[in-house]
Each structure stands twice: as C-alpha cells, then as structure tokens.
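Engineer: Okay, structure incoming, though there's no sequence with it:
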C-alpha cells in the first residue's frame, strides 16, 4: 500500500502544474541543468520546517531521506549548488508562488466571512556584518539596518494576503499608497500610515479604515455621541469631527473634508488613552475599538514567523538570498495554514509545526492502516484466548 508523506501532503496545496506555469512564465529554469526551481523550493521549505541552522546541516539532513525524494519530485542536494542558487536565482518566482497561495487565502476569506478585516503593518529584519553591509549600510536608519517586510494580513484567516519588501529607510505610508484598495473592507493600521489624502482615497473607494489620530491633529467637533453605559469603562468619548484646516502647512492640501469619528479609548496602565480615527460612522464605538485591538494579530504573526521559521539566521548574505529565504518562510507558513484548514484540526499552528517537524517524512495514512491492522490482530488474539479459557 502506497501512502504519501506529511511533507507531500503539505505541498498538495501548491499543485506542481501551477508552479511549473509560473516557472515557465518567469523563465526561471531557462539555463538550469540539474537543480531546478522546484528542487530549490523543496530544499528551502525543508530548511524552514526542520529548523536547520546551516547549509551543511540542510544538505546532510535532507539527503538522509533519499528514499522520499522521488515522491517529492526532487533529488539529493549539494550545499554549493544551493548556495549558488540562493545568490543567483531571482526571487520573483518565489514571490509569485507566495502570491498564488495568498490569493487562495483571499478567496477563502471572502467566501467564509461576512465582514472583512485587513491589518496593515511592517516589520524590520536586522542585517549587519560582512556581506550584509554591502547593500544595507547606505539605506540604514538611526534604529535599523537591513530591510522591511510590508504585509497585509487577513484577521479572519490569520494569514497574509500581500507582501512587499523595501529598504529600511522607506516609510510605511510610501508602501501603503501602492496598495490596491478593495471596497467594503475595513483596513486597520497604526500612525505610521498617517496621510490624510490617502485616507481620502480609501474613503473614495468605499473602504473603511480604523487608525489613530496624532495627538496634535487640529480637529473641529461637529457632534458628540452618547456612549452606552455598558461601554463607559472602555470608551471615554465618541465624537464626529472634521479637520480644522484645508492647508495643514506649507503648500500641502488636505483633501479629506468629510466627517470622521474620533473615539477616545481608555488604556489601563498607560498615561494617554488611544485616540482612534475612522470613517465608519455607523458601527458602535466598542466595535471600532475591538477592530483596532485586532491589529495585535499582525504583530503576533511577525513574532511567530521570526521565532519558529528561519528568519533570524540566513543561509546567504546577498540581498537576493535574504529575500528568497523570507519568501520561502512565507510560503511555508501559508502551506501550514492551508494544511490546518484542510485537515480541520483545532490545534494551534505552532503545535501543528511541532508535529510536522517530527513526522515530516512519516506516512500518516500508512501509519493509520498499520494501527488498524494491529488492533484487529489484538482483538482476534483476545477472542481466541477467551475461547481457549472456555474450553
């Protein structure tokens, strides 16, 4: 009886035909003789899922499972070949692969959810030292040297929908302006995306947003709303406001002239409360506060992927190698998430990763069949022993 391994089951969410079409469109294997893009992806995913710390360890560990390579559509690897591929093979193919998986998540979210809540944020990847300094030093900031990963995250699916890279000195709002806006979606972001004209574009495209006003924002109060008694411990104020100045400074023009909600939310243990801004004039203030509180999910996503996949230690020091490794981490996360949804398990993604890591080349269906047969033999044995006792 043939049964596929757990690793093979994970890869089922990325059909080989889809990946081959992406390879053909990018011309990624045009000059490739042996180590194909699929071999590259499988090797890098193996490194993330098993937590190897070096190319030497990845080579020895992966090659020790040579009897499984055929069913994965790959073969043994050499660390010199993998190192060369990380440095030279373009990361665009892996970006397109991640985007294909994220598009699947987006379709699932739209099918399963009534309300769409998207979280927008970025995280910095620190890259210093020989090899890294050659391409990160010139664009460092006072706090960070490396690159930024900008992510749009679906709160309902707990999975990313969009990912872009930038230099460490690029402001978050510069990437936000390039985002494709979807109507009837609530976008949640922090003060790094404070651009009133971009807020106006969100509103024009029938999208809602929840963010924070700066404490010095000049506002004119239009109306004060009654805060329900049940929410008064959490919500201090709920007002309809408008920006006081059309020209906030210099030659800048503020195009946002519609009413906004200003909601002051109590923060126990902090000197200042949260001052939220939203163009949602209908939802209760407590719901708006809950939307902003959900922004913490994307912070947890960044923390999870840095702690449990290979993001802190890189197998190559060129910009291409770093981007490629981060994209393969994202692909691994998405495949784990899709695998959890398909299997219907309620366990956390971390526990699932622990199980996958320890049983990556086990064959679950075969193990189940062996267990069933063993239980049948035990039942037959007990039945015969009972018959002998009666005799």
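Structural biologist: Noted; the coordinates are in hand. These numbers were taken from a predicted model, which means no experiment stands behind them.
Engineer: Could you use CA atoms for every contact and neighbour count after this?
Structural biologist: Noted.
Engineer: Please, which helix or strand holds the most centrally placed residue in the chain?
Structural biologist: Centroid-nearest residue in the chain, with CA atoms, centre = their mean: residue 160, separated by 3.6 Å. Per DSSP states H and E: residue 160 is located in strand 159-167.
Engineer: adding another structure so you can compare the two:
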C-alpha cells in the first residue's frame, strides 16, 4: 500500500469496531478470546470476516485467498492464514460478543440519526434461511429441511432510510408472533408489522402498555363497526372506521381504527391501528413503509454471505449473521456521517470501488461530488 495514501476506505469503514474504539466493558470480554492466540486476534478476525461477508466470499478457502492482497494484509496486520484457523475462530467466538458489538453500533446510529423530529417508527418482520437437514440437524424447521430465522426490527427514518435496530435469531420453527414482544419495547413508538403477527390479546396488551402499532388484519377477521369517519372523495382511502375485533365466543378487543385502502395493484388493504391522531392517508403511508424491511432482507441475502455458511455449528452461524448485520450498520454510519442521500447499496458499491484508496475519495463520492481516483 502506498505509504502516502493515508487512511483507506476499508479502514474508515471498520473504524467504529476497531478494538480501541469499543467500550471498555466489551474490550474486557474480548481479551480472554485472545489468550494463547498467535496470529488471528479478535480485532483481526472481526475485520477479516466483515470483509468476507460484505464481499460475498464463498468459502473459508476463498477468505484465505483474500489475504493474498497486500493492501488487505497491511490493513489487518496478517500475511497469511489457513482455512482451519478461520474455521476454529468463527466457531469459537461466543456469539454474545458479536451481538453486543452489533448493539454498540446500533447505539452509534441512534445517537447520530437524522430527522429526529419524526415520530419514532419501527418495522418488524422475519426472514428464514433454509438449511440442509443432514448438515444442520439442530436447526429444527420441517421434516425435510432445517432452517434459522432472523426476527428483525428496522428503525425507520424515511423513504429509503432505515437501519437494523434489533435482531433475534431462532430456529425457523419458532412462530413470528412468539418473538414480537421482545422487539416491541420502546413506549410511544409505532411498530409496523404484517398480518402474520396478528394477535388480539397482544394488540390490547400493547395499547395498555403505551405502544402504538399499525398492521393488517386477515380476510376472515370478525369486525364490529362502532362508528364511521369521513373519507375524502377521489383518493385511495375506501373506509375509515372505529371498530372492535373478534367475538362469537372469542376474544373481543378494545376499540381500534380500521382503514381500508387500495394498493398500486388495486387490491384492498385492511389496516388496523391504535393511532387515532393521524389521518387515514398518514396511516396508509405508514403501513406502506413496511416494504423497507422486505428490501433490507433482499439486500442482506443478495449482497452479503448469509445463505452459504462457513460452518455447520449453531454458534458459527449466529456469528456470521451478526457480522452481516454489522456490515450493514457500518455502511449506514458512513451514510449518516457524510449526510449522504445515496442508498446503502450504492455506498457499498462505492466502498469496493475505493476500498484501498484514500477514504477522502470515497467520502467525497458519497457526498455527491465526483472526483478522479488516484
């Protein structure tokens, strides 16, 4: 690497997780993992694996080969490693440590996020990664295959602007609604989720606890209309009502608001919420923002290595998923710092274009001021 180049884009990207920048308590938890280690210290391992999942390395040998790049060698202080060394490390690191680093990055994003005037909104959903039944027998799912599930909460800032805020990893057999209470923990925030999470008693529990929600109801849901609100003519809003759900000897909910709208394909959406302070159009737009988490899952699976795992052990799989989420957060932190309007995917592409060049070139490009690379 050119000694005059200064801090590279890779070093800028990984700077928040450099050992010296982590909280003291985290450093103390990491220290024992480096006992008796000769080469692959935790700091090096973390940067090696962040590069591996973000550049979509296909295997341990592929990660091993990445160290043939002299710039990468200089960045992490390693000239070579065997695939077996990498395998032992990713299996051996307690996933609780990587989980804590993930939440450390979430805290940095929360401190620096833009548009604090917006009401707090979180989008909740899950995604399943199917696995081979013979290779991953511990990951219970179906009779013919195994799988793991990522239950995720996105902090929603605005259109095209969201970041992972909370993550829970389970076997794929765990139903989404069983983990909903874990990710709904911040009062006065609005939680947006799909009808797979529908639970009448849970809805009431959220309302009593001071949590707002926006969701859909199923076609066969029993609805009792209490009153009608006026609907402006000529728009996408079909009906705006105060309702209770359930009945016929089943659980009957507290009064909620039901907004019926049409989507872009002229399909009707029935949106249930305990937000009576917003217009029907605002509720409709809030639910439509749920698409952001679908886009995030698509990007996570297509732009990072989480569908092909480097180990068969549960701890190693969890580590790989946390690394993928951390990579996304590191990019989002750069987006915040540079006040960029670009998507995280575009910033990622620019990162690899300028990976071993001066970070100023990458940051300038992100800010929207093109410059010639050195």
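Structural biologist: Received it, and whenever you're ready, just let me know what you need. Quick caveat, the model's predicted, so the values are computed rather than measured.
Engineer: could you pull out the helices for the second structure?
Structural biologist: Applying DSSP state H to the second structure gives helices spanning 9-14, 24-30, 42-54, 60-66, 70-76, 83-92, 95-112, 180-183, 200-209, 280-288, 291-303, 314-338, 344-353, 359-366.
Engineer: which residues in the first structure does the fourth one match up with?
Structural biologist: When helix 60-66 of the second structure is aligned against the first structure using TM-score structural alignment, it corresponds to residues 55-61.
Engineer: To what extent does that stretch diverge from the second structure after superposition?
Structural biologist: Compared with the second structure after fitting, stretch 55-61 of the first structure has a mean deviation of 1.5 Å; criterion: mean CA distance after the TM-score superposition for the first structure.
Engineer: Now that stretch: buried residues?
Structural biologist: Residues of stretch 55-61 of the first structure classed as buried under the neighbour-count rule (16 or more other CA atoms under 10 Å) are 55, 58, 59.
Engineer: Tell me the counterpart of the residue nearest to the centre of the first structure in the second structure.
Structural biologist: By TM-score structural alignment, residue 160 of the first structure lines up with residue 164.
Engineer: The residue nearest to that match when sequence neighbours are not counted and residue 328 of the second structure, how far apart?
Structural biologist: Distance criterion CA to CA, 6 or more residues apart in numbering; nearest residue to residue 164 of the second structure, sequence neighbours excluded, is residue 154 at 4.5 Å. Per CA to CA, to the nearest Å, residue 154 of the second structure is found 12 Å from residue 328 of the second structure.
Engineer: shared neighbours of those two, anything?
Structural biologist: Common neighbours of residue 154 of the second structure and residue 328, using CA atoms under 8 Å, 6 or more residues apart in numbering, are 163, 164.
Engineer: what's in contact with stretch 276-292 of the first structure?
Structural biologist: Residues contacting stretch 276-292 of the first structure (CA under 8 Å, 6+ apart): 117, 188-189, 203, 208-213, 227, 231, 234-235, 238, 259-265.
Engineer: so where is stretch 284-303 of the second structure in the first structure?
Structural biologist: Aligned by TM-score structural alignment, stretch 284-303 of the second structure falls on residues 289-308 of the first structure.
Engineer: which other helices and strands contact the top strand by length along the second structure?
Structural biologist: As assigned by DSSP state E, the longest strand anywhere in the second structure is strand 146-158. Packing partners of strand 146-158 of the second structure (3 or more CA pairs under 8 Å, 6 or more residues apart in numbering; DSSP states H and E): strand 121-131, strand 161-171.
Engineer: Nearest to residue 307 of the second structure among the ones you listed would be which one?
Structural biologist: Of all those, strand 121-131 sits nearest to residue 307 of the second structure, with 6.5 Å by CA to CA.
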